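J.: have a look; sequence and predicted model below, questions after that.
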Amino acid sequence: MDFWIIQALNALSFGMLLFLLCAGLSVIFGLMNILNLAHGSCYLLGAHTALSAINATGNFFVGILAGITAAAATGFFLQKFLLQRIYGKRLLQVLLTMGCMFIIGDISIILWGADPMTLPKPAFLRGSLVAGSIIFPYYRLFVIGVGLFFGVLLWFLQEKTKWGAILRASVDDEKMARAVGIKVPTLFTIVFIIGTALTGLSGVLGGPFIGVYPGVDLEVLLFAVVVIIVGGLGSMKGAFLGSLIVAFLDNFGKALFPELAMFTIFAPMAIILALKPTGLWGKS
C-alpha cells in the first residue's frame, strides 16, 4: 500500500508541474492557433536564470522571480517581434520556433555550460513528511500546493471574471470578438506572456527534482504536446486533467513497466487522437 501512495503522490507532484507548463500553451494553441515549439525553451531559461539568481542571493524566492521574469521576457519577444508577423502560417511557425529552440539551447550551453545541474531547495523544504511508514519530501508537497493554487486561480480568472469571458469569447470566435471591439492582439500578447511566465515557474519548481540540462527543453515540450492532445486545446480544465492523466501514466508506467515507459504515454495519446481529435475536454 505504501508503494501505491508514494507513487500516487509523486505522480500528483509531477502532474502539477505539467499543469504549470501546459496551461498557457493550451490556451495559446486554442486562442492564437500558434504552434510554439520554443515553449520548452522558456522552461530551460527559467530554471537556468533561477539557478544563477539563487547562487547570487541565496534566496529561492528571488530565483523564482528571476526565472518567471526571464521566461516572460522571452515570450514577449517571441510573440511581439517574431510570431506576430506569421499568424496563420503553421509551417513558418514550426520552422521559426524550432530554430529559436535550438538557438536558445545553444545560448544556454554557452552561458551555463552543458553539465546537468540541480536547483537547491529552500532550507525550510529540505525535510520529509513522515506519516507511519510513508516518507514524502516536503518540497514535492510544496509543488502540489503551488499547482493546485494556480489551478484554482486560473479557473477563477477564466470562468468568473470579465477578462475570462473575453478570453473564452476570443477562443470560441475570434472574428466576432474583433467585431465587438475586443483588442485581440493585446489579448494575444498578455496570454502569451502569462503562458511563458507559468512555464518559467514550472522550470524553477522542477529544477530541484528534475534538474536542468541540455535537452530538457525538448523533453518537457514532448510532455506538453501529449497533455494538450489528451486534454484538448483552449481548455483550462483539459490542461489540468490532462496533466494528471499523463503524469499518472508516466509515473506508474516507469515504476511498473520501465521497459514500456514510452508506450504508456504515447499509446493513449494516439488512441485519443484517433477517436477524439479535439481531446477529451477540447471544443469541436
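T.: It's in. Numbering: from 1, shown residues only.
J.: CA only for contacts and neighbour counts going forward, please
T.: Fine.
J.: ok, residue 98 to residue 220 distance?
T.: Distance, residue 98 to residue 220, using Cα to Cα, to the nearest Å: 14 Å.
J.: swap that for residue 244, sorry
T.: Using Cα to Cα, we find residue 244 at a distance of 15 Å from residue 220.
J.: try residue 207
T.: Relative to residue 220, residue 207 is positioned 12 Å away (Cα to Cα).
J.: quick one, which of the two is more surrounded?
T.: residue 207 (24 against 21; other Cα atoms under 10 Å).
J.: quick one, helices of the stretch 51-200 of the chain?
T.: Here the stretch 51-200 of the chain has its helices, by DSSP state H, counting those that start in this stretch, at 60-77, 90-112, 138-160, 162-172, 174-179, 184-206.
J.: okay if I get those helices as a markdown table plus mean neighbour count and distance to residue 271?
T.: Output for the helices of the stretch 51-200 of the chain, formatted as a markdown table (neighbours: other Cα atoms under 10 Å; distance: least, Cα to Cα, whole Å):
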| stretch | mean neighbour count | distance to residue 271 |
| --- | --- | --- |
| helix 60-77 | 23 | 32 |
| helix 90-112 | 16 | 24 |
| helix 138-160 | 17 | 27 |
| helix 162-172 | 17 | 25 |
| helix 174-179 | 14 | 30 |
| helix 184-206 | 25 | 27 |
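J.: this is the comparison structure:
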Amino acid sequence: MLQTIAFSILDGVLYGMLLFMMSSGLTLIFGMMGVLNFAHASFYMLGAYFAYTIGLATGFWAALFLAPILVGAVGAAVERYGLRRVHAYGHVPELLFTFGLAYVIEELVALFWGTVPVAYRMPELLSATAFTLFELDYSRFKVFILLISVVMFGGLWLLLKKTRAGLVIQGSLSRPDMVGALGHNVPRVFMMVFAFGCALAGLGGVVGGIHFVTDPGMAFMMGPIVFVVVVLGGLGSVPGALIASLLIGVLQTFFLSVNFSLAGTIGTLGIENSGFFGVLWHMEAMRLAPVLPFLLLVLTLIIRPRGILGKREA
C-alpha cells in the first residue's frame, strides 16, 4: 500500500507539472492580453509533431529547442494576421476565431501526418533508470520533465516580476496608451507575448507527446483540462496555475492508483446500494477520476470564482 501511495504521488506530481507546462502559456496570454485562447492545446499538439519531424533528421535535443521556436513563429503569425484584426470586435469574436482555429490545425495535422499515432519516442539517453524506489524504477525522462517544468516556472516568474520586459508586458495590458506614449510598440508586445505563450505550449508538446501519445486527437484530449487549470489557479496567475496543476495531477493520479469508495472507507452507515445516492456511495474512485478536474472547476466557480491566486474577477 505504501508503495502504491508513494508512486501515485510521484506520478501525480509528474502529471501535474506536465499540465503546468501546457497551461502556463495560456495563463500568460490571458493574464497579459485578456485573450482566452481556445486553440492553445493545438499549439501543444504542433510542438509534438514538429519535434517528431525535426527529430527524425536532427535527433531529440535539437528538436527540443527548434520545435518551440517554430510553434512560437506560427503563434506570432496567427496573432499578427488573424487575432489582431478580430480583437477590434470584442472577446466573443476572439473566442470564435480561436475555436475555429483549433479545428483547422487539427485537420491540417491529420492531412500532413495522418490520423494514426506517430512513433515519437524518448531519446536513448533518457530511457535509463534515474532511481529505484520500492523496487520500481523511475526513468530519467520523468526527472527530465520535472526539471524542465521547474525551470519554466522560475523563468516565467523572473521574467514577469524582475525584468523591465515584464513591467512593459504588464503595463501594456493595464495602460496600453501610457506604454505607447513611452515609445513602446504595444501591438508588437502583444504579438511577442502570444508567440511566447504558444512556444511554451509547444515545449510542453515536445515532452508531452512522448509521455502520452502523439496523434491528431491529443489537443482535444488535453485542452479541457488545461482550461480547468487556468480557471482553478486564477485567471492570469502563473503561481496559481502551478498549484492547480499539482492539485489536479496528484488527486487524479491518486484516484486512479489507490482505488476506494466512500462505503469502503467510511462505512456504509446504513446506506444501501440502491438509488442514485447509493450508487454514488459505493462508486469506486477510479470511475470518478476523469470527472474530478471538472468537479473542482464547478466548486471553484461557486465558492471562489477568481480561483486560488487570481486577482481579477474577469
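T.: On my side now, so go ahead. Everything numeric in this text was worked out from a predicted model, so none of it was measured.
J.: after superposition, what is the TM-score?
T.: Remark: TM-score between the superposed chains equals 0.93 [TM-score structural alignment, normalised by the length of structure 1]; 283 aligned residues with a Cα RMSD of 1.8 Å.
J.: can you find the partner of residue 212 of structure 1 in structure 2?
T.: Under the alignment defined by TM-score structural alignment, residue 212 of structure 1 is paired with residue 214 of structure 2.
J.: ok, residue 161 of structure 1 next?
T.: In structure 2, the residue matched to residue 161 of structure 1 (TM-score structural alignment) is residue 163.
J.: give me the distance between the closest residue to residue 161 of structure 2 other than its chain neighbours and residue 73 of structure 2.
T.: What sits nearest to residue 161 of structure 2 in space, not counting adjacent residues and going by Cα to Cα, 6 or more residues apart in numbering, is residue 167, at 7.3 Å. Applying Cα to Cα, the value for residue 167 of structure 2 to residue 73 of structure 2 is 23 Å.
J.: next: residue 104 of structure 2.
T.: 17 Å.
J.: likewise residue 63 of structure 2?
T.: Distance of residue 63 of structure 2 to residue 73 of structure 2, given as Cα to Cα: 15 Å.
J.: what of residue 110 of structure 2?
T.: From residue 110 of structure 2 over to residue 73 of structure 2 (counting by Cα to Cα), the distance is 21 Å.
J.: same question for residue 61 of structure 2.
T.: Counting by Cα to Cα - residue 61 of structure 2 and residue 73 of structure 2 are separated by 19 Å.
J.: residue 94 of structure 2 now?
T.: 20 Å.
J.: how about residue 116 of structure 2?
T.: 26 Å.
J.: does residue 32 of structure 1 touch residue 188 like I think?
T.: Yes - the pair residue 32 of structure 1 / residue 188 is scored as a contact, 6.7 Å apart, by Cα atoms under 8 Å.
J.: which parts of the stretch 201-314 of structure 2 are strands?
T.: With DSSP state E, counting those that start in this stretch, there are no strands along the stretch 201-314 of structure 2.
J.: show me the contacts for the spatially closest residue to residue 24 of structure 1 that is not a sequence neighbour.
T.: Nearest non-adjacent residue to residue 24 of structure 1, counting by Cα to Cα, 6+ apart: residue 195, 3.5 Å away. By Cα atoms under 8 Å, 6 or more residues apart in numbering, the residues touching residue 195 of structure 1 are 21, 23-25, 28, 72.
J.: which of these are retained in structure 2?
T.: Of those, the contacts whose aligned counterparts also meet in structure 2 (both residues aligned by TM-score structural alignment, their matches' Cα atoms under 8 Å) are 23-25, 28, 72.
J.: nearest to residue 172 of structure 1, of those residues?
T.: Among those, residue 28 lies closest to residue 172 of structure 1 (Cα to Cα), at 12.9 Å.
J.: what's stretch 83-92 of structure 2 in contact with?
T.: 35, 93-94, 97.
J.: picking that back up, touching, the residue nearest to residue 161 of structure 2 and residue 160? I think so.
T.: Yes - counting by Cα under 8 Å, residue 160 is a contact partner of residue 167 of structure 2 at 6.7 Å.
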